[in-house]
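In: Build the 3D model from these lines:
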Amino acid sequence: MATTPVDDIAMIVGTGGTTGLPKGVQLSTRNLETMTAITLMSYPFAPRPVYLALAPLTHAAGVLSFPVLTMGGEIVIMASPDIGHFLHLIERHRVTHTMLTPTLLYMVLDHPDLDTVDTSSLQCFWYGSAPMSAAKLERALHRFGPVLAQYFGQTEAPMVATTMTPGDHYRPDGSIAVERLTSAGRAAPLVTLAIMDTDGRRRPPGDPGEIVLRSSLVTPGYPRNPEATAAGSPYGWHHTGDIGYLDEDGFLFIVDRAKDMIITGGFNVYSAEVEQAVMEHPAVQDCAVFGVPDSRWGEQVTAVVQISPGHTIEVDALHAFVRERVGGVKTPKEFLVWDDLPRSKVGKVLKREIRATVIGSAG
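Out: Below is the predicted model of the structure:
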């Protein structure tokens, strides 16, 4: 009986395009087998799981179906991203597994039906594909209990280069490990992960640099684009384009996308750190922080925020709130309040589009 060679290309997946033009990424049978094995090894799976897919199946929600199917599970597919319907489907189908981007999870936490539906069937509630607010994650842990789970990966290393299991969110005494809530977890099984400087030297714990990895999880490359394929793996490692550091226990903390670092007045400001501070405010549902050209500072730290339903906030009060947490240099010089933020089909905030709009309106 003929079998498919493990290095055959199984699919070509488009990148999200949140930081540049989308590219096609080749994923082999080996890549998908590795991703499925890591997921089954790392997260809880009782027999016959029920998986609820809200996000498009062409992205994270789709590939998370693979491990569920290997367990003989059931996939419930939503036709549109209706948060109220999502909650009621969990109760109706006794859903055990689901996945949301942080933006959609924030909407769940603010939804009026949340306290009236039974979500006790959940075993694993993944969040990922974008940075998660630590303050809102703590809220989710109090509401859903020890089922929240994170992953860090990218289209080129699908989904699970690192894993943050439900248990990793807690200390041995059962209290929430607030010091780890901004972590993306530890290197997944079958993945070797390191932090590297621009000269290819590995950085010690605590020192930031580019996140690089080696694994059978990593793509063979970009179709008909040998230049991009070669550029993605200098020094024999896959380079993610993300900046982060490892702590002494091997937990990864993602500082920022390399392209999103802001240089203002000679200081490096990581937008993800500022976004965490902005998101601590209970009136903020979502935000994007970026740099815009400035004749005095080189770049001016700027924030666009979306307010949670039923809340209001004064910009001066928000400025003081953030300054208290990150200091004057990192605090946005300008806060803009929008009714909604543009997002990709998988729910990621399109920071590049927001920045272009702000710069265009200022010009």
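In: rest of the way, CA atoms for contacts and neighbours
Out: Will do.
In: how about the helices in this structure?
Out: 29-42, 60-63, 65-70, 83-93, 102-109, 134-144, 226-231, 271-279, 315-326, 351-362 (DSSP state H).
In: how close does the spatially most central residue of the chain get to residue 182?
Out: Central residue of the chain (CA atoms, centre = their mean): residue 130, 2.4 Å from the mean position. With distances taken as CA to CA, to the nearest Å, residue 130 is found 12 Å from residue 182.
In: Over to residue 244?
Out: Counting by CA to CA, the gap from residue 244 to residue 182 is 11 Å.
In: Compare these two and say which one has the larger neighbour count.
Out: Set residue 244 next to residue 182 and count neighbours by other CA atoms under 10 Å: residue 244 wins out with 24 against 20.
In: Would you check that the more buried one makes contact with residue 204?
Out: No - with contacts counted by CA atoms under 8 Å, residue 244 stays clear of residue 204, the gap being 11.5 Å.
In: got any residues that touch both of these two?
Out: residue 195 (CA atoms under 8 Å, 6 or more residues apart in numbering).
In: ok, which stretches of the stretch 51-200 of the chain are strands?
Out: 74-77, 97-100, 124-127, 148-154, 157-164, 183-187, 191-196 (DSSP state E, counting those that start in this stretch).
In: between those, which one is nearest to residue 329?
Out: Closest approach to residue 329 among the strands of the stretch 51-200 of the chain is made by strand 183-187 (23.9 Å; CA to CA).
In: structure for this one too, so we can compare:
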Amino acid sequence: MPIHKELLRHATERPDKPAVVIDGLSLSYGELYRRASAIYRCIQTLPRSNHRSFDLPGVEKLVALSLGNHIGFAEYFVAATALPNACAVIDPMMPPDRIGRIIERLAPDVLVVDDDASPSAEIGRRLGIPVVVAGADPFDLTETKGELPDDAEGIFLIGFTSGTTAEPKAYYRSRQQWRRSLDRGRAVFEIEDAPSTMCPGALAHGLALYAMVEALDAGGTFHSVRKWDAAAVARILSREEIERLVAVPTHIAGISRAWAGEPALTSLRDVLTAGAKLDVNGVESMRRLFPGARIQEYYGASEIGFMTVSTLVGGKTDFPIDRVGQVYPGVEISIRDPDENDVGTDVPGTIFVRSDLIADGYLWGDDGQAFRVTKAGATVGDLGELDENGMLRVIGRAGGMMISGGNNVYPAEVESALKSCPGVEDAVVFGLADAYYGQRIVAVVSGEATDAKMLADHCAGQLARFKIPRQFYHIASWPMTSSGKISRRQVEAAVISGDGLVLRLSA
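Out: Below you'll find the model as predicted:
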């Protein structure tokens, strides 16, 4: 991990300060560094796997973590990313067959799990991979000699992201990329004074993993929970007087509902969101819940890193709600046509990025349909447009465009209109095959709004006629992915199957 020098400094200067707190269990900076050093020495004694089918230049030991939000995650991650090691972070909530294919292809030198009876542990043993259970401490904590190697160049992280198929794609990153990002982020997000940070998301995903590393780099205390529980998170925010919250909008909406009727959370000075676009209703709800907080959001991708950042509330100038902000320091953005020509301002096209924060590439799964690097820069295929002030508007994900009645319609635009409707908490829009229109636009909403005509009339005031959904459905509770985002595939499947998860709305 690219913060070992900072960890040593924090452990030396403030050894008793809590570094990580999860469900009441705490690990101080001194304990974190000492335990990570012991784990590192243990890792170095392990034999290397001879089953790996790919080359990781400069990597001596590959450690796979399938831990979930375990209190031991930080110490194993620190040890596993110290030179010359690299770490692969696997979500234990994925289907076991998918975990099995990942572990088999990785062939790590050791697999760290949180439960000896978990599917990941059973898969590792079946494949002949050494399995370590976090908390069992298979290392000598009495041995205190030596320090973790200083930060250096080279691959340190393998992550997984969904692509155009159901199989996760494996990308890898270097220490230099994250070091540059962390250095810039300290100033952008104003965390030089090490605020306490809460991120309730899964550490196996980029948002929470980066938030943890960012907090440890700055010397702050990182808080999380083993399992997502909106009420529990709200209580922690209040009791611990957390200063900074990093979360996806759906998690923040859950906190708001769970804390309804309770005093505002006035300790929060910053709230940072990503993963989905904030809407007007969401921002207003956050103003009430966190009255003293600056509200920011960023737009990025696992393979590309930060692209833009915006301040919606509490900045010198509040950014427009329909934009995702201006470019992150060190990043250049252009909008290009299918031939990769720059289309200029106020014209939609594919978002391309030039940056020194871009991932090195894929170990596997490069389908050529999303992340790619060309002479024009790097792209994950997202569509957007820039205005004359350099503000970016994201139109939609690659492949998400619907063609209805011969017209191009982007789900994000329709969802944004619906989320501004009174009584709508969230919305998902997609197209279904239709003999007449080609695709008919379908919307699923949550909240108190249950009248299709009212929803259609609201859309009519903001959208062209051909963009108004033909069918409306209501959902009481969204199916979620392990990263805290709405599972759009499950919502669409529920509409198609009529399995009772959604209710058709009438005018």
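In: Superposing both, give me the TM-score.
Out: The TM-score (TM-score structural alignment, normalised by the length of the first structure) is 0.88; 350 aligned residues with a CA RMSD of 2.5 Å.
In: ok, back up a step: quickly list what's touching both of residue 244 and residue 182 of the first structure.
Out: With CA under 8 Å, 6+ apart, residue 244 of the first structure and residue 182 have common neighbours 253-254.
In: hmm, back to that, could you measure the residue nearest to the centre of the first structure against residue 349 of the first structure, distance?
Out: From residue 130 of the first structure over to residue 349 of the first structure (counting by CA to CA), the distance is 8 Å.
In: So which other helices or strands are in contact with the longest helix belonging to the second structure?
Out: What stands out as the longest helix in the second structure, according to DSSP H, is helix 29-44. Contacting helix 29-44 of the second structure under the criterion 3 or more CA pairs under 8 Å, 6 or more residues apart in numbering; DSSP states H and E are the following elements: helix 4-13, strand 18-22, helix 73-80.
In: okay, the angle between it and helix 4-13?
Out: Here helix 29-44 of the second structure points in a direction 130 degrees away from that of helix 4-13 (axes from the mean of the first three to the mean of the last three CA atoms, to 10 degrees).
In: can you pull the contacts of the corresponding residue of the first structure for residue 478 of the second structure?
Out: In the first structure, residue 478 of the second structure lines up with residue 341, judged by TM-score structural alignment. Listed by CA under 8 Å, 6+ apart, the contact set of residue 341 of the first structure reads 286-287, 305-306, 349-350, 354.
In: ok, back up a step: what span of the first structure is the longest helix of the second structure aligned with?
Out: So helix 29-44 of the second structure is aligned with nothing, judged by TM-score structural alignment.
In: Now which residue in the second structure aligns to residue 161 of the first structure?
Out: Match for residue 161 of the first structure (TM-score structural alignment): residue 307.
In: how many neighbours does the closest residue to its match other than its chain neighbours have?
Out: Spatial nearest neighbour of residue 307 of the second structure, chain neighbours left out: residue 300 (5.0 Å); criterion: CA to CA, 6 or more residues apart in numbering. Other residues lying near residue 300 of the second structure total 17 when counted by other CA under 10 Å.
In: Please report the distance of residue 300 of the second structure from residue 261 of the second structure.
Out: 34 Å.
In: and if you look at residue 232 of the second structure?
Out: The value you get for residue 232 of the second structure to residue 261 of the second structure, if CA to CA is used, is 15 Å.
In: between the two, who's got more neighbours?
Out: Using other CA under 10 Å as the criterion, residue 232 of the second structure and residue 261 rank with residue 232 on top: 17 against 8.
In: Tell me which residue of the first structure lines up with that one.
Out: Under TM-score structural alignment, residue 232 of the second structure pairs with residue 85 in the first structure.
In: What are the contacting residues of stretch 251-262 of the second structure?
Out: Stretch 251-262 of the second structure has contacts (CA under 8 Å, 6+ apart) with 200, 230-231, 233-234, 282, 285-286, 289, 484.
In: repeat that for 7 Å
Out: 230-231, 234, 289, 484 (CA atoms under 7 Å, 6 or more residues apart in numbering).
In: Over to stretch 200-217 of the first structure?
Out: So stretch 200-217 of the first structure is contacted by 30-31, 34-35, 157-158, 190-197, 235, 237-248 (CA under 7 Å, 6+ apart).
In: Not counting sequence-adjacent ones, nearest residue to residue 22 of the first structure?
Out: Nearest residue to residue 22 of the first structure, sequence neighbours excluded (CA to CA, 6+ apart): residue 15, at 5.0 Å.
In: How about residue 468 of the second structure?
Out: Leaving aside its sequence neighbours, residue 468 of the second structure sits nearest to residue 459 (CA to CA, 6+ apart; 6.1 Å).
In: Next one: the one you found from residue 396 of the second structure, what distance?
Out: Counting by CA to CA - residue 459 of the second structure and residue 396 of the second structure are separated by 18 Å.
In: Then residue 219 of the second structure?
Out: Taking CA to CA, one finds residue 219 of the second structure at 37 Å from residue 396 of the second structure.
In: same check, this time on residue 86 of the second structure
Out: 34 Å.
In: The nearest residue to residue 319 of the second structure once chain neighbours are set aside: what's it in contact with?
Out: Counting by CA to CA, 6+ apart, residue 319 of the second structure lies nearest to residue 312, which is 5.1 Å off, once chain neighbours are set aside. Counting by CA under 7 Å, 6+ apart, residue 312 of the second structure touches 295-296, 318-319, 321.
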